[in-house]
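Q: Here is my input; please provide its structure:
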Amino acid sequence: MLAAQRQALILDQVRSAGGVRVTELVESLDVSDMTVRRDLDALEGRGLLRKVHGGAVAPHRHSTEEPGFEANAARQEAEKRAIAAAAARLIEPDSAIGLSAGTTTCAVAHRLRDVPGLTVVTNCLRVADVFYSAPRPDQTVVLTGGFRTPSDALVGPLAVSALRSLHLDTLVLGVHGMDARAGLTTPNLMEGETDRALVEAARKLVVVADHTKWGTVGLCTIAPLERCDVLVTDAGLDDDARRRVSEQAGGLVVADAAEDGGADRAGGGPVPPSPRSG
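A: The predicted structure is shown next:
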């Protein structure tokens, strides 16, 4: 196979999955480790991908880029299902929870439909629809008002006003990006303000984000990484990122998509038994 053909196949995998491992490319392309790394060097030099430890990911998005819900839903589907399963196990029956907008939080909502006694507060039409499609008499769903964003979040003064008087046991927060310095970020200023109101309302913050979100920095910060009590991510998160999360966040849960939603705690020790004060 010619180098141009290999590199086109590599780009296809990166664009469809958001990232790829060197070991996977060696096996699928039937070439040496060194050949794969040379191809990655060439593609990175053209600005078509970004090399990370053990593989490559799609290049950084612009800080104001805001993909729509459907576009995001097609990315890392298996990882999001595994993350959702692991995050749902952190939610206790009869609790008041928040679910922010996003495709990963929507996947979590599907996992929570059978949890008894939940009061769910959300600023996302898609999340609310998950619960409305199979209503339970012992669950209450509160949908904030607000302006609708491309990611189907409801944001702005109405949403913030509705959230300021609430007290949530746990918030499950989806993010556009996460970074050791910039923290948890979004490309939408109004969504950032609304997400901050959600964070302030919650005693415990659970962030759900697949590995491709690491190193992506949106226009505004929702909260520093230190505010995160538990980060639930997938096995694609590299060792350096895991170390940084373990140093700053309260706990790290790594969900393995290959194990049908199984999850292991790693890097951050056990999940804190008592939530931080918001």
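Q: CA atoms for contacts and neighbours, from now on please.
A: Fine.
Q: can you pull out the helices in the chain?
A: In chain order, the chain shows helices spanning 3-17, 22-29, 33-45, 69-73, 77-88, 103-112, 125-132, 157-164, 189-201, 239-248, with DSSP state H as the criterion.
Q: Before we compare anything, build this one as well:
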Amino acid sequence: MLAEARRVAIAEMVQRDRVLRVADLAQALDVSLMTVRRDIEALHDAGVVEKIHGGAKARGERSMYEPGFELKSTQAEAEKEAIARAAVELVQEGMAVGLSAGTTTWTLAKQLATKDRLTIVTNSVRVASVFYDSPSQNTVLLTGGERTPSDALVGPIATRALHQLHLDLLFMGVHGVDAEAGFTTPNLLEAEMDRALVAASRRVVVVADHSKWGILGVSSIASFEEVEEFITDDGMPTEAVSLLRERVGSLRLVTPQR
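A: Predicted structure coming up:
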């Protein structure tokens, strides 16, 4: 395949999948890793894709752009299910568990709703509704606040609700994961709420699929070092895996069922 045709193919695949690893592109195109890296460099310089650690991501992600819940819930569904299955193993009866807003935590909530005798604290209307519709015996505390496009409740009312609470475990969804900025969100008030959840929790577990790598929201929620465990899928770029293993407490990679 000629270089021009190969680069067109790379651009189309990245646009479709949002984030792709060098290794995956090399396998799909049957070329060397070095060839793909050169192609990504050329596409990056031309403004077609954005080069990230170990791969490329689609351009056009603005630091304050926040897609709605319905759109996000249809993306990376297999990855989110696999992440949720791994995350639910950390939960024991009697725990006070925090769930931030997001489609991955919403997916996790559907599995947690089969358990009993948990205290669930969340600022997500969607997450709370999962438990309210379940016959299981759990206590659910939903914060107040203003509603965001991702169906999070944010603002001073929401953050004040957490000041007197102590959570055993927090599952936090994020908009983006950046090598320098850590875990980020495009919503300033949601970042404040998430930081309050982190402060109230003994153990913080981030749940996010590989497509979040290289995405930079306007506000940081937490550094890598503040997170005890990061559960993601095995589509995460190799270079990102190396960096994350060095900086988060524990990195767990899961394999989605296709």
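Q: With mean neighbour count and distance to Lys213 of the first structure added, can I get the helices of the first structure in a markdown table?
A: A markdown table is the format used below for the helices of the first structure (neighbours: other Cα atoms under 10 Å; distance: least, Cα to Cα, whole Å):
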| stretch | mean neighbour count | distance to Lys213 of the first structure |
| --- | --- | --- |
| helix 3-17 | 16 | 12 |
| helix 22-29 | 15 | 19 |
| helix 33-45 | 16 | 18 |
| helix 69-73 | 14 | 12 |
| helix 77-88 | 24 | 12 |
| helix 103-112 | 24 | 12 |
| helix 125-132 | 19 | 21 |
| helix 157-164 | 18 | 25 |
| helix 189-201 | 23 | 16 |
| helix 239-248 | 16 | 11 |
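Q: Output these as CSV; include the columns distance to Leu171 of the first structure.
A: As requested, the helices of the first structure are arranged in CSV below (distance: least, Cα to Cα, whole Å):
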stretch, distance to Leu171 of the first structure
helix 3-17, 27
helix 22-29, 35
helix 33-45, 37
helix 69-73, 20
helix 77-88, 11
helix 103-112, 10
helix 125-132, 13
helix 157-164, 12
helix 189-201, 7
helix 239-248, 18
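Q: Relative to Arg181 of the first structure, which of those is closest?
A: Judged by Cα to Cα, the one of the helices of the first structure that comes nearest to Arg181 of the first structure is helix 239-248, at 10.1 Å.
Q: That closest one: average distance to aligned residues in the second structure?
A: By mean Cα distance after the TM-score superposition for the first structure, the fitted helix 239-248 of the first structure averages 2.4 Å away from its aligned residues in the second structure.
Q: Provide the aligned range in the second structure for that helix.
A: When the second structure is aligned by TM-score structural alignment, the counterpart of helix 239-248 of the first structure is residues 238-247.
Q: Identify whichever of the helices of the first structure lies nearest to Gly262 of the first structure.
A: Distances from Gly262 of the first structure to each of the helices of the first structure were compared by Cα to Cα, and the smallest falls on helix 77-88, at 6.7 Å.
Q: can you give me the offset of that closest one from its chain's centre?
A: 10 Å (Cα atoms, centre = their mean, to the nearest Å).
Q: ditto for stretch 157-172 of the first structure
A: Computed by Cα atoms, centre = their mean, the separation of stretch 157-172 of the first structure from the middle of its chain amounts to 20 Å.
Q: first vs last residue of it, how far apart are they?
A: Terminal residues of stretch 157-172 of the first structure are spaced 21 Å apart (Cα to Cα, to the nearest Å).
Q: Quick check: closest non-adjacent residue to Gly192 of the first structure.
A: Computed as Cα to Cα, 6 or more residues apart in numbering, the closest residue to Gly192 of the first structure that is not its neighbour in sequence is Ile222, at 5.4 Å.
Q: Distance-wise, check the one you found relative to Leu189 of the first structure.
A: 9 Å.
Q: Identify all contacting residues around stretch 55-66 of the second structure.
A: For stretch 55-66 of the second structure, the surrounding residues in contact (Cα atoms under 8 Å, 6 or more residues apart in numbering) are 14-15, 18-23, 37, 40, 47-51, 149-150, 185-187, 214-218, 237.
Q: Swap in 7 Å and give it another go.
A: Taking Cα atoms under 7 Å, 6 or more residues apart in numbering as the criterion, the residues outside stretch 55-66 of the second structure that touch it are 14-15, 18-22, 40, 48-51, 149, 186-187, 216-218, 237.
Q: Filter those down to just the buried residues.
A: With neighbours counted using 16 or more other Cα atoms under 10 Å, the contacts of stretch 55-66 of the second structure contain these buried positions: 14-15, 18-22, 40, 48-51, 186-187, 216-218, 237.
Q: In strands only, show me these.
A: Counting by DSSP state E, the part of these found in strands is Val19, Leu20, Arg21, Val49, Glu50, Lys51.
Q: Out of those residues, the closest to Gly144 of the second structure would be?
A: Within those, distances to Gly144 of the second structure taken as Cα to Cα reach their minimum at Val19, with 34.5 Å.
Q: Report the contact partners of the most centrally placed residue in the second structure.
A: The residue at the geometric middle of the second structure, judged as the C-alpha nearest the mean C-alpha position with Cα atoms, centre = their mean, is Ala208 (2.6 Å). Taking Cα under 7 Å, 6+ apart as the contact definition, Ala208 of the second structure lies against Thr104, Gly173, Val174, Ile231, Thr232.
Q: make it 8 Å
A: Taking Cα under 8 Å, 6+ apart as the criterion, Ala208 of the second structure is in contact with Lys80, Ile83, Thr104, Gly173, Val174, Phe230, Ile231, Thr232.
Q: wait, isn't Leu112 of the first structure in contact with Ala88?
A: Yes: with contact defined as Cα atoms under 8 Å, Leu112 of the first structure reaches Ala88; the gap is 6.2 Å.
Q: and the gap between Ala56 of the second structure and Asp17 of the second structure?
A: When distance is defined by Cα to Cα, Ala56 of the second structure is 10 Å away from Asp17 of the second structure.
Q: Now do the same for Glu44 of the first structure: its match in the second structure.
A: In the second structure, Glu44 of the first structure lines up with His44, judged by TM-score structural alignment.
Q: I'd say that match and Arg37 touch.
A: No: using Cα under 8 Å, His44 of the second structure and Arg37 do not qualify as a contacting pair, with a distance of 10.3 Å.
Q: Surely His176 of the first structure is in contact with Thr216?
A: Yes: shown here, His176 of the first structure and Thr216 form a contact pair, counting by Cα under 8 Å, at 7.3 Å.
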